[in-house]
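A.B. asks: Sequence first, predicted model second:
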Amino acid sequence: MLVWIVFAAVLLLALLFRHPHFLQDVRYVLYRLQTRRLVLGYYQTNYSILDRFLDTVKAQPHKPILLYEDETFTYQDADELSNKAARVFLLSGLKEGDTVALLLGNEPMFVWLWLGLAKIGCSAAPLNYNIRSRSLLHCFSCSGATTLVAAEELQDAVEEVLPSLLEQQITVFILADRCRTADVKSFKDKMSQASSEPISKDLRSHLTLQSPAVYIYTSGTTGLPKAAVVSHAKLWGHSLLLSIIGVKAKDVIYISLPLYHTAGFIGITATIERGMTAVLRNKFSASQFWDDCRKYNVTIIQYIGEIMRYLCNTPKKLSDRNHKVQIAIGNGIRPDVWRDFTSRFGNVQIREFYGATEGNFSLVNYSGKAGAVGRDTFLHRMLFPYSLIKYDVDNERPVRDSAGLCVEADKGEPGLLVCKISARTPFAGYARDLQQTEKKKLRDVHKKGDVYFNTGDLLRVDKDNFIYFQDRVGDTFRWKGENVATTEVAEILTLVGCIKEANVYGVEVPGQEGRAGMAAVTLSEGQRFDSAGVFEHVEKFLPSYARPRFLRVQSSIDVTGTFKHLKVKLVEEGFDPNQIADPLFFRDEKDKNYVPLTLDIFDSVRSGKIKI
């Protein structure tokens, strides 16, 4: 018997030596299976996040659910305030199945409105409070909402589109005690007078886990935003993400991301799922971030896009490691920023994840490998079928073999991530947009008749089975017969001392196939553009086809509300000095420098006199 025990121990040690992440891989898959079983159980009992909230109110009524500025709101407070909001909605004529658009920033009222809507069986459509005019009308219409509730400070934005809303017989509320505009109703005065008694469950009796809980909009970096349908079941899947990475009820999470975005909204629903406390900030502030974490004893922080880099760019302080933050969860952190962050701010576990709001698949970097978004394992692929397939950037479509099926990408090669659509991994698509929903489905991937969700993202698996995000399909461009990943080029550019931020894209050049690389950059504070230094750096670290031919120096880079770079307008303007007031530079191979892009150089490039 002892011999067999020793043999098994040796075998296990040999397995771990060859596959050091084996136990982590198995543990992660078991967690995913456990959460799947939980959600399936909730399906059978029709148990929603709202039901979890109501149970938590009974179990810990006096525990804080939200800390906002100098205010503290308990679970009981949240229950009573959302009951009041629900009654205002009922009096306005809303009924189960209706949708209400919310136009307000990060404030407690956002949470009370959403919970109140859920209590009467309605769904919410949180709008980006930065959009205006036609974009605002477009997003409002996407969800099929019949009511709009807006913050008082956004009343001007509402009045701009009010005639169109009134034509559609939309009910419009402003979060104020009184309203100065005819045909617009005040909300807060009605809410203060409403009863806080419990709302009858009969008002949501037809609600199921397949019903829409919320409509979350895509960022719109490459076009108009679309309203992704997030069902109550999908909301469970999102909310359980924090339990997978070990977040507990005693934790305090800091939410500075906009609540209209998936990541910020998940912060609230995961708070409810865990029964913990959330600190809500109206807007991200790099200078006040750590002061807030210390003030509220924060243990979990969220990040997205460039937030971690913004934090690393703040002046160093002796108090940088004086905090209780243990875990940072989010996506979009670059490997160099990852290392800088942990080196400066201490032993914070970074849990990078990958997922799309409308997607049916997600990844979590549970191993702590800098830059990775997860691991590619046989068990994970078997239980949650996905593939990385070869992608033709020129024709913007997957590569197919002679049988018309997709071809798996080789290890180390960027491939399009596709995820199988099935009863266990459904894809609900976009509200009121069957065409865009269908466009995200890829058929005949591995066999005739199968259907996969097309993420539109290129990922790569390395020799050790770590998965890395490479680029969006629309962001990757082709030049000199090679694919250029804009994210990689941007990372290289921001390593130059004078460059603070870089947004890389491809521009059309007459007479040339593909697109030439161009970067819009901002300069570090107090720095001048070191044209020769940038040339030398790019020459050293990038292959010839990936080196930007044109540079545009801007005072700031346009981003979405979640810090994703906007490229559409930049691509349209190209490198034309007649259209662009910003300083432009051209990569001059003879001078070994980025030289000012004059009209003569522009005309010579366009006519083909200057070869690029």
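C.D. replies: Yep, that arrived. Numbers count the residues shown, from 1 in each chain.
A.B. asks: use CA for all of it now, contacts and neighbours both
C.D. replies: Fine.
A.B. asks: Give me the longest helix you can find in the chain.
C.D. replies: In the chain, with assignment by DSSP state H, the single longest helix is helix 22-45.
A.B. asks: Pull out the buried residues from it.
C.D. replies: For helix 22-45, burial by neighbour count (16 or more other CA atoms under 10 Å) applies to Asp25, Tyr28, Val29, Arg32, Thr35, Arg36, Val39, Tyr42, Tyr43.
A.B. asks: can you tell me how far Thr271 sits from Gln349?
C.D. replies: Applying CA to CA, to the nearest Å, the value for Thr271 to Gln349 is 19 Å.
A.B. asks: Looking at those two, which has the bigger crowd around it?
C.D. replies: A direct count of neighbours by other CA atoms under 10 Å for Thr271 and Gln349 places Thr271 higher, at 25 against 17.
A.B. asks: Which strand or helix spans that one?
C.D. replies: helix 262-274 (DSSP states H and E).
A.B. asks: just how off-centre is that helix within its chain?
C.D. replies: Helix 262-274 sits 14 Å away from the centroid of its parent chain (CA atoms, centre = their mean, to the nearest Å).
A.B. asks: ok, now stretch 422-436?
C.D. replies: Centre-to-centre, stretch 422-436 and its host chain are 18 Å apart (CA atoms, centre = their mean).
A.B. asks: With respect to Ala278, which of the buried residues of helix 22-45 is nearest?
C.D. replies: Checking those against Ala278 with CA to CA, the nearest one is Thr35 at 22.2 Å.
A.B. asks: Please give me every residue in contact with that closest one.
C.D. replies: With contact taken as CA atoms under 8 Å, 6 or more residues apart in numbering, Thr35 is in contact with Gly237, Leu240.
A.B. asks: quick one: it from Leu242, how far?
C.D. replies: From Thr35 to Leu242 the distance is 11 Å (CA to CA).
A.B. asks: before we move on, what about Ala233?
C.D. replies: 16 Å.
A.B. asks: Of the two, which one has the most company?
C.D. replies: Neighbour comparison, Ala233 and Leu242: the larger count goes to Ala233, with 23 against 19 (by other CA under 10 Å).
A.B. asks: ok, structure two:
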Amino acid sequence: MLLPWLTGLGAGVVFLHFLQKLLFPYFWHDFWYLLKVVRYGIWLEMCRLKGELVTVLDKFLSHAKKQPQKPFIIYEGDTYTYEDVDKMSSRVAHVFLNHSTLKRGDTVALLMSNEPDFVHVWFGLAKLGCVVAFLNSNVRSNSLLHCIRSCEPRALVVGADLLGTIDEILPSLPEDISVWGMKDSVPQGVLSLKDKLSTASDRPVPRSHHVASSLKSPYLYIFTSGTTGLPKAAVISQLQALKGSAALWAFGCTADDIVYIPLPLYHSSGSLLGIGGCIELGATCVLKKKFSASQFWNDCRKHNVTVFQYIGELCRYLCKQPKREEEKDHQVRLAVGNGIRSDVWREFLDRFGNIKMCELYGATEGNICFMNHTGKIGSIGRTNFFYKLFFTFDLIKYDFQKDEPIRNEQGWCSNVKKGEPGLLVSRVNAQNPFFGYVGNRKHTEKKLLCDVFKKGDVYFNTGDLIVQDQEDFLYFWDRIGDTFRWKGENVATTEVADAIGMLDFIQETNAYGVAVPDYEGKAGMASIILKPNKSLDLEKLYEQVVTYLPAYACPRFLRIQEKMKTTETFKLQKFQLVEEGFSPLKISDPLYFMDNLKKSYVPLTKELYDQIILGEIKL
């Protein structure tokens, strides 16, 4: 009697398993991923109810106590243990306690390249309860001055290799900002932080200085281009930092992993996901000053790297490297990042072995994220009924000509069908708040859409167009508005236009991005109208953009027009310009190409165009 029953039960289990595979092939992937999300959410809520607000810094201090001798950062042959970083950051804290008027809640700007001192200063200031503003080390001149002024810091800490960058704007800085340099010999008007560190105490800083009153209190300011204008300082709360630090754990990383971080720490990927992720795990990271495609795999082998961070361009650069026999001779099992193209993804796996690519999506200031927990090539993540219970988002119809969401006669937005690109918007609520930007309230309000589906609702506008397929996988399609991505950075077209517009022979500039075969993102292009009776000075224009813009923001192509089309609200039209691209076969206007060897823009001939398209000339 028992045997037939067991046989029937076994057959039923096999049938259900077959049915699940057939109808719900990703059920268990989704289940285990959502279980981790819910588990982390429950832990956060339990801490809140108990009144125990644990921050990323608290987790670091806990590791420094439990595993003081475990390597935390490996950098250029040197190893810094959890205890080393704890003591050095305490030295930083004591310098500012004894030699400045900094107090809890003050903002301090940090301009530093990837190096251990970045983390030392960051944690040292965090131990004082200060909000640290990460400045992009590529930004120069007026843009840098704007960033510093916008976050209103009481102090500015500058890395030894970037003191020259500050020197040119030092006279223009607000008088109440003290500037500290990580060097013994510093320019006049700058205080030497390095000199004072040599005699500072490394004793622990009382927790009362940094204990969090709320997880919604500001922790960092991270600059992002957003959709328009100069860089804006996004408010990163303690809660956002905790969520970001859980990404590596959610993808399956452990304390035994060694994580390679070649991304800049001033971006949220390197700092929140990379450094914060290692702290969440109690793991070790290998910090790289600057990404090098030729040194990448040697570094991974040398340090037994098991996980690395990427952006799409990084993987493409690795695929462009000459093939070597030992390409699959490494211990890397996971790669975590965003922006990798499907064809690069496939080539990467084919060349470098069975590495799980953990693609994710999320804006620095955003309240929504997706994680590709299944490894589906090309996807930024996957949604389902249960996911939308925790994260309310929609893909709405968008008018590309008018550059705004489409609303019906009643004024409501509507969802796109599966397979169609739609603007990703995420509901703003208590569970998923939007903390906005520092300073100008208008910047924060611009990122919000109100009365989207009903009166009174509020959604965060990501500025990204996303496609959801029939299996509920999500794919990045494009960005809207005035921003495009190039070399892994967001480029604000208004910043480009403003820099070019400073020249006395320029009347108007319309900057935008154009697609180039085999390149991630879009290359910068500027359409220009000259002032009457003025001639185009190509060398002067080249000098202007390289002086006032980061390298990734410099327009690769120029188009000289006599007249520009505008919208009904007098906004410069970009849609047709983007569509036409930079082909001299389609465009009768004069075209020019940025030639770094000649330090000038040169005429874009058909021959030059063909070389760019074929990849013979690198951008």
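C.D. replies: Cool, got the structure. On a predicted model such as this, the values are computed, not experimentally measured, just so you know.
A.B. asks: can you give me the helices for the stretch 351-500 of structure 2?
C.D. replies: 385-390, 441-446, 493-501 (DSSP state H, counting those that start in this stretch).
A.B. asks: helices or strands up against the longest one?
C.D. replies: Based on contacts counted as 3 or more CA pairs under 8 Å, 6 or more residues apart in numbering; DSSP states H and E, the elements that helix 493-501 of structure 2 packs against are strand 506-514, helix 538-548.
A.B. asks: Name the surrounding residues that touch whichever helix or strand comes after the longest helix of structure 1.
C.D. replies: Once the chain leaves helix 22-45 of structure 1, the next helix or strand it forms, by DSSP H and E, is helix 49-59. Applying CA under 8 Å, 6+ apart, the contact partners of helix 49-59 of structure 1 are 75-76, 79, 115, 118-119, 232, 235-236, 269, 272-273, 275.
A.B. asks: Could I get the contacting residues of the alignment partner in structure 2 of Lys248 of structure 1?
C.D. replies: In structure 2, Lys248 of structure 1 lines up with Thr254, judged by TM-score structural alignment. For Thr254 of structure 2, the contact set (CA under 8 Å, 6+ apart) comprises Leu281, Ala283.
A.B. asks: Which of the three states applies to Thr254 of structure 2?
C.D. replies: Here Thr254 of structure 2 takes the coil state, with states given by DSSP: H, G, I helix; E, B strand; the rest coil.
A.B. asks: how near is it to Thr306 of structure 2?
C.D. replies: 10 Å.
A.B. asks: Now do the strands in the stretch 501-612 of structure 1.
C.D. replies: Assigned by DSSP state E, counting those that start in this stretch, the strands in the stretch 501-612 of structure 1 fall at 516-523, 550-553, 584-588, 593-596.
A.B. asks: Kindly reformat those strands as TSV and extend each row with distance to Gly355 of structure 1 and mean neighbour count.
C.D. replies: Converted to TSV, the strands of the stretch 501-612 of structure 1 look like this (distance: least, CA to CA, whole Å; neighbours: other CA atoms under 10 Å):
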stretch	distance to Gly355 of structure 1	mean neighbour count
strand 516-523	27	23
strand 550-553	32	23
strand 584-588	36	21
strand 593-596	38	20
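A.B. asks: Any chance of JSON lines for those strands, columns distance to Asn130 of structure 1?
C.D. replies: Formatted as JSON lines, the strands of the stretch 501-612 of structure 1 follow (distance: least, CA to CA, whole Å):
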{"stretch": "strand 516-523", "distance to Asn130 of structure 1": "22"}
{"stretch": "strand 550-553", "distance to Asn130 of structure 1": "25"}
{"stretch": "strand 584-588", "distance to Asn130 of structure 1": "29"}
{"stretch": "strand 593-596", "distance to Asn130 of structure 1": "34"}
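A.B. asks: right, so of those strands, which gets closest to Glu491 of structure 1?
C.D. replies: Checking the strands of the stretch 501-612 of structure 1 against Glu491 of structure 1 by CA to CA gives strand 516-523 as the closest, at 11.5 Å.
A.B. asks: got a list of contacts for the closest one?
C.D. replies: Under CA under 8 Å, 6+ apart, the answer for strand 516-523 of structure 1 is 479, 490, 498-509, 529, 546-557.
A.B. asks: Just the buried subset of these, please.
C.D. replies: Buried among the contacts of strand 516-523 of structure 1 by 16+ other CA under 10 Å: 479, 490, 498-509, 529, 546-554, 557.
A.B. asks: Please identify the most buried of the helices of the stretch 351-500 of structure 2.
C.D. replies: helix 493-501 (a mean of 22; mean count of other CA atoms under 10 Å).
A.B. asks: Quick one: the strands in the stretch 251-400 of structure 2, in order.
C.D. replies: Per DSSP E, counting those that start in this stretch, the stretch 251-400 of structure 2 carries strands over the ranges 258-261, 284-287, 307-311, 334-338, 356-362, 369-371, 381-382, 393-396, 398-399.
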